[in-house]
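K.L.:
structure of the sequence below:
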Amino acid sequence: MRVLLLLTACSGITALQAQVYKSSGPLVHTFSIVARDSATGEMAVGVQSHWFSVGTSVAWGESGTGVVATQSFIDKSYGPKGLALMKSGLTAQQALDSLLKADEAREVRQVAFIDNKGNVAAHTGKNCIQYASDIKGANFSVQSNMMLGKTVCESMAAAFKASHTKPLAERVLAALDAAQTAGGDIRGMQSAALIVVNGTAADAWNDKLIDVRVDDNPQPLKELRRLYNLYVAYQHMNNGDLATEKNDMEKAMNEYNAAMKMFPENLEMQYWTAITLANNKRLEEALPMLKKIFAADKNWKELTKRLPAVKLLTVTGDALKQILAQ
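P.N.:
Here you go, the predicted structure:
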């Protein structure tokens, strides 16, 4: 509470306004980007902060509706309320204006919205801790507060625009990296997050295309990129499974190999690739892979014994004996 009172006094906020800040609420001073891919309609939020689990507070999104980043002296309700207003038909600017008008603490808020049509809105209150700013562009907004230097937003915007040929998630990651290179949060790094949603409405259980977070790590942006790459690798595995179902083994193996190339030490990826080879009468290729996997972790052999009962391993009895002999 003493920290809150000191900060509010230093920023010239009246005693009446200070009452709206709760000591239990997060003080998420950070940098973030909200963005939309004009070709796919996908929308994203990327964020990093010296604050625990920043992604659970700052980043909000809904397929077919929009995305929100809410930070500084944070009011998390800007996320769900902003999405509801945009879903009702308000533009990003109209939705943000509506919430700011009703918020007595608007001058310590920093918020950015994008709706599913690409309309962008951003607000940086005059009492956000310096350096604090935002930059709006075509299909994106970058915003930061309590930064070490003045050029964080400019660096984020430049990196996002320069990476226009890449997938949206990678453009957002590039912007976050650029922010950190420009100095980033004056306190350092702790957590980061990336979410991506569809441009069109989706079932609630499929709403987020990507949802990866680093809650506490000395190098959160490096770890966030690793998790994103792992997501991409497992998408290759999923595509391989779908190709296998359609008996397109050439595509399946191309997808599996792409995944394993990204994470060559991942036993899970190696294992299911080998099982797929065995199921498709390519036992000679599968056996050396399985031997290596079983040597690394004997539990994979135990799992293999259980697969025939559920028809996930459909080899002959002799072939099964060869597999288990590895």
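
K.L.:
make it CA atoms for all contacts and neighbour counts henceforth
P.N.:
Noted.

K.L.:
skipping its backbone neighbours, what lies nearest Phe113 in space?
P.N.:
Val68 (4.7 Å; Cα to Cα, 6 or more residues apart in numbering).

K.L.:
how deep is that neighbour tucked in, by neighbour count?
P.N.:
Using other Cα atoms under 10 Å, Val68 has 31 other residues around it.

K.L.:
mind telling me what element it is part of?
P.N.:
strand 66-73 (DSSP states H and E).

K.L.:
other SSEs contacting that strand?
P.N.:
On a contact count with 3 or more Cα pairs under 8 Å, 6 or more residues apart in numbering; DSSP states H and E, strand 66-73 meets strand 27-28, strand 30-36, strand 43-49, helix 55-58, strand 59-62, helix 78-87, strand 109-115.

K.L.:
here's the other one to compare against:
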Amino acid sequence: MTFSICVRERYTDDTGDGQVRFGVAVTTRLPGVGALCPFASEHGAVATQSHTNVELGRKGLAYFADGLAVEDALDALLAADEGRNRRQLHGVDADGIFAFTGDECGEWCGHRVGQNFTVAGNLLAGSAVLEDAAAAYESTAHGEDPLAERLIDALAAGQDAGGDKREDLTVQSAAVRVETTEETERLDPSHADLRVDATETPIADLRETFETAVRGYEDAMARYADDE
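P.N.:
Purely as a prediction, here's the structure:
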């Protein structure tokens, strides 16, 4: 019902320390995907989809926080899941990657794994959806634009390649989440965790929501700059 992307990016903060940011973005031809599929923390990112089991995402992040590697954490969760043949589960942590597509996921289904990202989807128009989403992300992996914006671009590329093939379902949704290991004293930007829950134009609406959130955050920072 879905296609999604999970990524890991290393960067250097303003003090010269090495940090890692994690991001996940997802879209589907059903409402409310942001409440079900994407999970992220300072330890990694996970997407759970196709007969979604939200506990795979929640417990996956908990296992990451306990120090379990992504491959071991998600493998263990699937091993205990009686519905695993109908699941898709993929993600990244600071060092590893994981991607699984069950044998009973709807056609077309599959996943792709890159050096620092995973993409997966089911009930898609074809393999080009994942290939184009992956290529769009790879082309901007070292760019200066915010990760959330670049993940939305990746979703747009997949959507342009056909996306979810169920064209009779017009109510759609999309979401993006970004987390980082960096600790800051300021509030995190409000555009790092965004959802569009019910619309017929999910990617365009998520992009507009992102742009509006960026503007609102910048306006608020300027408004209260004198109070610091």
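
K.L.:
mind putting the helices and strands packed on strand 66-73 of the first structure into JSON lines with distance to Ala121 of the first structure?
P.N.:
Shown next, in JSON lines, are these (distance: least, Cα to Cα, whole Å):
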{"stretch": "strand 27-28", "distance to Ala121 of the first structure": "20"}
{"stretch": "strand 30-36", "distance to Ala121 of the first structure": "10"}
{"stretch": "strand 43-49", "distance to Ala121 of the first structure": "14"}
{"stretch": "helix 55-58", "distance to Ala121 of the first structure": "16"}
{"stretch": "strand 59-62", "distance to Ala121 of the first structure": "15"}
{"stretch": "helix 78-87", "distance to Ala121 of the first structure": "11"}
{"stretch": "strand 109-115", "distance to Ala121 of the first structure": "5"}
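
K.L.:
Val172 of the first structure is nearest to which of the ones you listed?
P.N.:
Proximity of these to Val172 of the first structure was assessed by Cα to Cα; the nearest stretch is strand 43-49, lying at 6.0 Å.

K.L.:
where does that closest one end up in the second structure?
P.N.:
Strand 43-49 of the first structure corresponds to residues 22-28 of the second structure when matched by TM-score structural alignment.

K.L.:
show me what counts as buried in that stretch.
P.N.:
The neighbour-count check on stretch 22-28 of the second structure (16 or more other Cα atoms under 10 Å) flags 22-28 as buried.

K.L.:
ok so, going back, mean shift of the strand holding Val68 of the first structure relative to the second structure?
P.N.:
Compared with the second structure after fitting, strand 66-73 of the first structure has a mean deviation of 0.8 Å; criterion: mean Cα distance after the TM-score superposition for the first structure.

K.L.:
how far off centre is the match of strand 43-49 of the first structure?
P.N.:
On the basis of Cα atoms, centre = their mean, to the nearest Å, stretch 22-28 of the second structure sits 2 Å off its chain's mean C-alpha point.

K.L.:
average distance between it and the first structure?
P.N.:
Per aligned residue, stretch 22-28 of the second structure averages 0.8 Å (mean Cα distance after the TM-score superposition for the first structure).

K.L.:
same deal with stretch 205-215 of the second structure?
P.N.:
Stretch 205-215 of the second structure sits 0.7 Å off on average (mean Cα distance after the TM-score superposition for the first structure).

K.L.:
can you name the residues in contact with that stretch?
P.N.:
If you take Cα atoms under 8 Å, 6 or more residues apart in numbering as the criterion, stretch 205-215 of the second structure is touched by 149, 152, 174-175, 189-191, 194-196, 199.

K.L.:
so that stretch corresponds to what in the first structure?
P.N.:
Using TM-score structural alignment, stretch 205-215 of the second structure pairs with 223-233 in the first structure.

K.L.:
max-length helix in the second structure?
P.N.:
Longest helix of the second structure, by residue count under DSSP state H: helix 202-223.

K.L.:
buried residues, that helix. List them.
P.N.:
Within helix 202-223 of the second structure, the residues scored as buried using 16+ other Cα under 10 Å are 202-203, 205-207, 209-210, 213-214, 217, 221.

K.L.:
in JSON lines: those residues, plus distance to Arg8 of the second structure.
P.N.:
Output for these, formatted as JSON lines (distance: Cα to Cα, whole Å):
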{"residue": "Pro202", "distance to Arg8 of the second structure": "24"}
{"residue": "Ile203", "distance to Arg8 of the second structure": "22"}
{"residue": "Asp205", "distance to Arg8 of the second structure": "25"}
{"residue": "Leu206", "distance to Arg8 of the second structure": "21"}
{"residue": "Arg207", "distance to Arg8 of the second structure": "21"}
{"residue": "Thr209", "distance to Arg8 of the second structure": "23"}
{"residue": "Phe210", "distance to Arg8 of the second structure": "20"}
{"residue": "Ala213", "distance to Arg8 of the second structure": "23"}
{"residue": "Val214", "distance to Arg8 of the second structure": "22"}
{"residue": "Tyr217", "distance to Arg8 of the second structure": "24"}
{"residue": "Met221", "distance to Arg8 of the second structure": "28"}
